[in-house]
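here is my input, please return the structure:
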Amino acid sequence: MQRKEKHALFWGIGQLAIMAGGIVWFGTADFMSLQWRLYLSAFFLSAGIAGYWSGTQFFIGKLRAVHVRWMAPAVLITSGIFYLLWNIENNWLPRGSAAALGFIMLWAGTRLVGINNRYRFLGLTLMLRGGFNLFAAVSLSQDMYVVWFIGTSLLKVLTMLGLVYAVQDEIQQRYARTIDSLSHGFLIRDRRGYVHVANERCAKLLGFDNAQQLIGKHVCDLLPGLSREMADHYFFRFEADGVQYPIADTATFKLRNGNHLPVELLGSPYIERGRLYCLVQLLDISERKKKDDQLFQAARVDPVTGYSNRHALSDRLALKVARAAENGRECAVLFIDLDKFKRVNDSFGHAAGDELLRSAARRLHALLRPNDVLARFGGDEFIIVIPDLAPNSAEQTAADCAEAIIAAMARGFELSYHAISVTASIGIACYPKHGTDSDTLIRNADIAMYEAKKTGRGEQRMFTEDMNAVARDGLVIDGALRGAIEANEFSLVYQAITNAQTGKLTKVEALLRWNSSLLGPVPPDRFIPVAEDSGMIIELGTWVLDQACRQVGLWKQSALDDVTISINVSSWQLADPGFVTLVSQALIRNGLSPHQLELELTERVLIEDTLNVQTVLAQLRALGVGISLDDFGTGYSSLSYLTQFHLNTLKIDRAFVMDIEHSERSNNLVHAIIAMGHSLGLQLVAEGVETAGQATILEQMGCHYLQGYHIARPIAPDELLRFADSRAAALAQTPAQPDFVI
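The predicted model follows:
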């Protein structure tokens, strides 16, 4: 029935043909003529010989198509020969048939014995049959037919058993070779847990020398960490209803040598003789697990510092918060930002920046308890989680930790033979006071950190709800800023700056105003920081530059013909590679001389990126544009900038000007600033001049320019032009004062 088992078909045909020949010869004498009996007996004998020959040839793999084609002619020719012989002497038929069968079976047995060990039993039984038939051919008599029949029948049974054994052994070897060729382990176990079949790969995976060592053993004997309850539970799953096969599991086996093997198990049911067995495939997933671990590391570990990244932080913080909620404890989140980190990257390269991050991370980790969490949140930002704190202690513990961090960072770092000084700004949020989930705590700590940066670097701030309100306000403003330029919601007003000696209007400062269609009028101190944080300050600054230069161009041939326009510039604009080109194009497009444009910078702008700022300022000075330092005296290290940067103008902050009439200390300080400015060849502008007395004192001190409400408020372009005309007319009517009084 199976194409691979045609030997059974051929041998079956041969045996049936021999049986048919015997029936014809011994059972048809009463109704069939002798000639037909002779011929049919000869034909069936020939067919039987052909069947045994072709079955043997097929069994050993030597039967060819040409043999099959010549089979029928050979049977006919052989049967003709036997017919002629027996027609001469018909008593030869029994002995001749026995002899012919004996020879063919001896030949078949010899062939099988010499081919393969598993065919040896079958070959021997065929040789016994062949020898018995030859013996019968010599000594067979009619009264011995019963003995011959019994002997032949017994040998047939042995032959059948030999055939069954050979076929079964061949199938088993084929099956064994198949499972041994699998690249993964394979075993079959029964309900009790004993192994019936296993392949060599399975033996190697489990630490055995060969598969035979597994056969008959209980699976618990193979794996030290496996209990019988676990083995039974695994098998019970195959008896459950509705289970989808194969059942896939992953596990880590502890082997006899102590090693651990991660595997994937694919289990399927197998029923044999009415009993349920389990087929299990074992796939070694060591390499896959290693890659999974690497992916896990990449997804949860910061590659620069080796500590947790922001994704791992979120999970760990959520776990710490959940435990704190269960146990009535508190925890604190510290958001740490390294100040001036960008300067390190720009000055020494990103490799030095990475080394600084690693050194800072190690220094931070050294300050923590074993259960505290350190993570790099991104860029130069770190987060520390201090869990499991007693009630009402989180804020103080976090503040103490922040102070220790600030002190540790202030010690500086040695990188690439350079001493690097950095500070840390820290924001703090505590559970449950400042948030009850990880995202809220991180967000609020971030808000507090930005507040710390606003007040000065190297500071810490605890989160308050007021900060949150400011942050929400910033989000609203950020949304409203989008599209505000296209909607023409911005405008410029101009404040006059006059010569302190002559009173002539020689400079104006352009000030940005925003009348939002959504929020109404929004003051600059609310929307400018938001624009800087979002990066929109570049687009906004470009618009201010274009509008201010265009307005000065429109004032040509008027009282403001040669006025200098002063505009504020942010660090974002100076960092833009195309900023100098934008300035040059704005001057050319509006027909302005470079001296008619003055760019105002704050000290914060100067410290953001010193190297880049120096380069850009040098290009602007080469262009002929003036550079002014705004709010002088309120920054961090103002005197150092007077030597680092070649400035044209200092603007004295209104905080010093407002008290010069009544405070000797303020008066002396402003006098010192003006004297210093003169010694450095700088022009000085006093901001916030609101009284005539202040103007007089500043004039006597030698201040060059005055700006403030005493002179004029910020007004629209047309109003400023009228103010300039009226002031020029008033100055023309005032007689010139002599330089000396005699």
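
going forward, measure contacts and count neighbours with C-alpha atoms only.
Fine.

what's the spacing between the residue lying closest to Phe59 once chain neighbours are set aside and Lys156?
Leaving aside its sequence neighbours, Phe59 sits nearest to His7 (Cα to Cα, 6 or more residues apart in numbering; 5.5 Å). Taking Cα to Cα, to the nearest Å as the measure, His7 falls 16 Å from Lys156.

quick revisit: next, the contact list for the residue nearest to Phe59, please.
His7 sits next to 54-56, 58-59 when contact means Cα atoms under 8 Å, 6 or more residues apart in numbering.

could you say which helix or strand holds it?
helix 6-27 (DSSP states H and E).

for that helix, buried residues please.
Of all the residues in helix 6-27, those buried under the rule 16 or more other Cα atoms under 10 Å are 7-18, 20-22, 24-25.

following up with a second sequence; could you model it the same way so I can compare the two?
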Amino acid sequence: MERPAEQAADAPAADPAAAESDEQYWKAVLEAAGHGVWDWDIASNSVRFSRTWKSMLGYADHDIADDLDAWVSRVHPDDLQDTLAAVEAHLEGRTPAYESIHRMRCKDGGWKWILDRGRVFHRDAHGQALRLIGTHTDITERLALEEQIRALNADLERRVEERTAEVCAANAALRESEERFRRLFEDTRQPLSLMDAAGRFIAVNQATLRMLGLDHPGQLIGGTPDKVSPPTQPDSRSSREKALEMMQLAFDQGAHGFEWEHLRANGECFPARILLTAIDNRGEPQLHVVWSDLTVQKQAQARVEYLAYHDELTGLPNRVLGQDRLQQLLAGARNNGMALAVLYLDLDQFKFVNDTHGHAVGNRLFKQVAERLDAQRRAADGLCRLAGDEFILVIGEVALEHAVAQVSVRCEQILASLADPFRLDDLQLFASLSIGIALYPQDGTEAEVLMRNAETALSWAKAEGPHSYRFFESNMNAALLRFVDTREALHRALEHDELVLHYQPQLDLHSGWVVGVEALLRWQRPGVGLVPPGEFIPVAEESGLIVPMGRWVLAEACRQAAALHAAGWPALTMAVNLSAIQFRQRRLEVDVAMALEASGLDPRRLELELTESVLLHGESALQQILSRWSAQGIQLAIDDFGTGYSGLAYLKRLRVNKLKIDRGFVADLQTDAENRAIVQAMIQLAQSFGLKVLAEGVEDAGQLQALQQMGCDQAQGHFYAEPLPAAELMRWLRQADSCADVGNDTGNESGPSSER
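Modelled structure (predicted):
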């Protein structure tokens, strides 16, 4: 620490011996008073600390050295700068004495607040301080006490201020309470009012007036509740008498809540929830009234209840209400000895409307169809929407002896009602129905049985084609049981590897070479044997099992084709049939790609056969899929050409490579001139589009010769070979090899075949 020059002391020098004696005396006095004493010899920078000084900080006499650092090092770091500045100021003579309050560290690591005071005891002739003596007083407890006193004073002042504020606030609240209540009462959106003990309104707010359709308070004040109520409540009790009873209950119980039917100024009735609370207004009993208009809530509740029993789109009864209506009509038919008909109606191919025009258009069309059906309903009938595009129409009051005729007439009328087009803005759409019919009592006496039998009849009607109806017949149930049995067995067939592929060779009619094979699905059913596809494919398609079955066929056919190529027939094309249902699943492309990748088959050696019904899947989407397959080199053929819905426009736009003439046209080729003309036209049509033509079902040499004369390109049938298991196909190809060099060419054909 620097020690700048200080002004010389004004007092003359005293006798040294006397001064020393006085110094020791006063040190002893200070020690006895509990003050620590310190003596700093500035020239030598040594400091003597008294025992009290040291013990005050918890040190023994020998624990602290007699130097300035022993003091400086124990001053709290946060206080040191100000303390040293106070010392400097006194040494320089800027203050009459040194004084500092600071913290010092004790031996145990704790801190004590110290009052440090001192004065320069000697200065030299130049005024430079030579010796500084001072006292060291522990004021920790004093400061704590002062802090407590300050805290108590502050707390007392705070409490006085708070109490004063409370008194002021209470006075202000008291002055403003009536005004606040008036504003709250008037401005709240909650309808409120006050009634006296006699049941007369004494105050109402604006929300109450708006709810009741009144213009000013005078229209209600002084009146009683029956003034804004209908003469009677929903329970048929007088509004006036019941209001008095409700008020008495509120006074007796302290509060009472209830629903009340009110009357607006315009005569409209509405329900409200009322809460009456008994209050004491300066000794006068009154009722505080809280009104809650339940109009919206009741309307919402009614809507929920309506939707629980009605279809939201059409407004028709739903399945729940429809079944209840069926039960009622059944009971009436039993009592009256009448017949009854349950009609299960389903819109034909309605999915195509949604796929083509979107669900919004589909919903509008469906709603108009429902309206036309409802127009056909008589008072004795019941109509409901089941789900999706299905309805149930129950025809009541049917004569037992004329039931079939009477219901047939109604079905014809229903179908005819849909004949006119439906107009939706700029669109003109057509719709048709298929109907299944079950009659009470011959087809069932219970609602569930009649609905089930009508649904069974519907499936037969749809199988016959759109816009038709069928009455239930007992043998239909047997067919249904066969369907269910076959469907369940097909599930097991997929799980237990009961499906197999047979392969039928396809030959080029110009060269006689084998150009490919068609994969044909068979089912090796345990306990039955080999099941032909005609007996299980329709079940698979209707149940949706055709999708996993088709996936398996693709994978197995591609695997077998790769095996044939590896065995020495690298140019054979594998033809695989695709179902329209597979296209609707939107993962057919993935299935094809996975089959090719897993087998390693060249895409150019895969031919995918599309039935003409596939063309109804949606031309735009179909074109995109076929274009992507064509780009990969996959061959495309239209199977059973001439039996479905295709036309010249499809042949022009769709990227197919081949047409397959259905065996039905080939069978009578030699005897039916009309069939012969049709086949000739098909061949010429296909060739005009640059397509190859393959004839299916060739059974004899005469058919083959006729097809060759017409210019047909390829053929398959039992004349060459029936569909063969993979091992037998290998032997057939080897036998053909023994007669000609089959399968060794790497071109588009495998080589010449043997002819029978």
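
fetch the TM-score of the aligned pair.
Here the TM-score for the pair of chains, by TM-score structural alignment, normalised by the length of the first structure, is 0.62; 545 aligned residues with a Cα RMSD of 5.0 Å.

buried sites along the host helix or strand of Met230 of the first structure?
Using DSSP H and E, Met230 of the first structure maps to helix 228-236. Using 16+ other Cα under 10 Å as the test for burial, helix 228-236 of the first structure gives 231, 234-235.

repeat for stretch 291-310 of the second structure
Result for stretch 291-310 of the second structure [16+ other Cα under 10 Å]: buried residues 291-294, 309-310.

same check, this time on stretch 660-673 of the first structure
Here stretch 660-673 of the first structure shows 660, 666-667, 669-671, 673 as buried, counting by 16+ other Cα under 10 Å.

name the residues that touch it?
Under Cα under 8 Å, 6+ apart, the answer for stretch 660-673 of the first structure is 652, 656-657, 659, 693-694, 697, 701.

translate Gly382 of the second structure into the numbering of the first structure.
By TM-score structural alignment, Gly382 of the second structure lines up with Val373 in the first structure.

burial of its match, as a residue count?
20 (other Cα atoms under 10 Å).

one step back: what is the orientation angle of the following helix or strand past the helix holding Met230 of the first structure with helix 228-236?
Tracing the chain past helix 228-236 of the first structure, the next element assigned as helix or strand by DSSP H and E is strand 247-254. Here the directions of strand 247-254 of the first structure and helix 228-236 differ by 160 degrees (axes from the mean of the first three to the mean of the last three Cα atoms, to 10 degrees).

distance between whichever helix or strand comes after strand 247-254 of the first structure and the chain's centre?
Next helix or strand after strand 247-254 of the first structure toward the C-terminus (DSSP H and E): strand 260-272. Relative to the chain's own centre, strand 260-272 of the first structure is displaced by 31 Å; criterion: Cα atoms, centre = their mean, to the nearest Å.

which secondary structure elements does the helix or strand that strand 260-272 of the first structure is followed by contact?
Using DSSP H and E, the helix or strand that follows strand 260-272 of the first structure towards the C-terminus is strand 275-284. On a contact count with 3 or more Cα pairs under 8 Å, 6 or more residues apart in numbering; DSSP states H and E, strand 275-284 of the first structure meets strand 185-189, strand 260-272.

quick check: buried residues in the shortest one?
For strand 185-189 of the first structure, a neighbour-count test (16+ other Cα under 10 Å) marks 185-189 as buried.

alignment lookup: Asn488 of the first structure to the second structure.
Asn488 of the first structure maps onto Asp497 in the second structure, by TM-score structural alignment.

since that was my last question, I'll sign off now.
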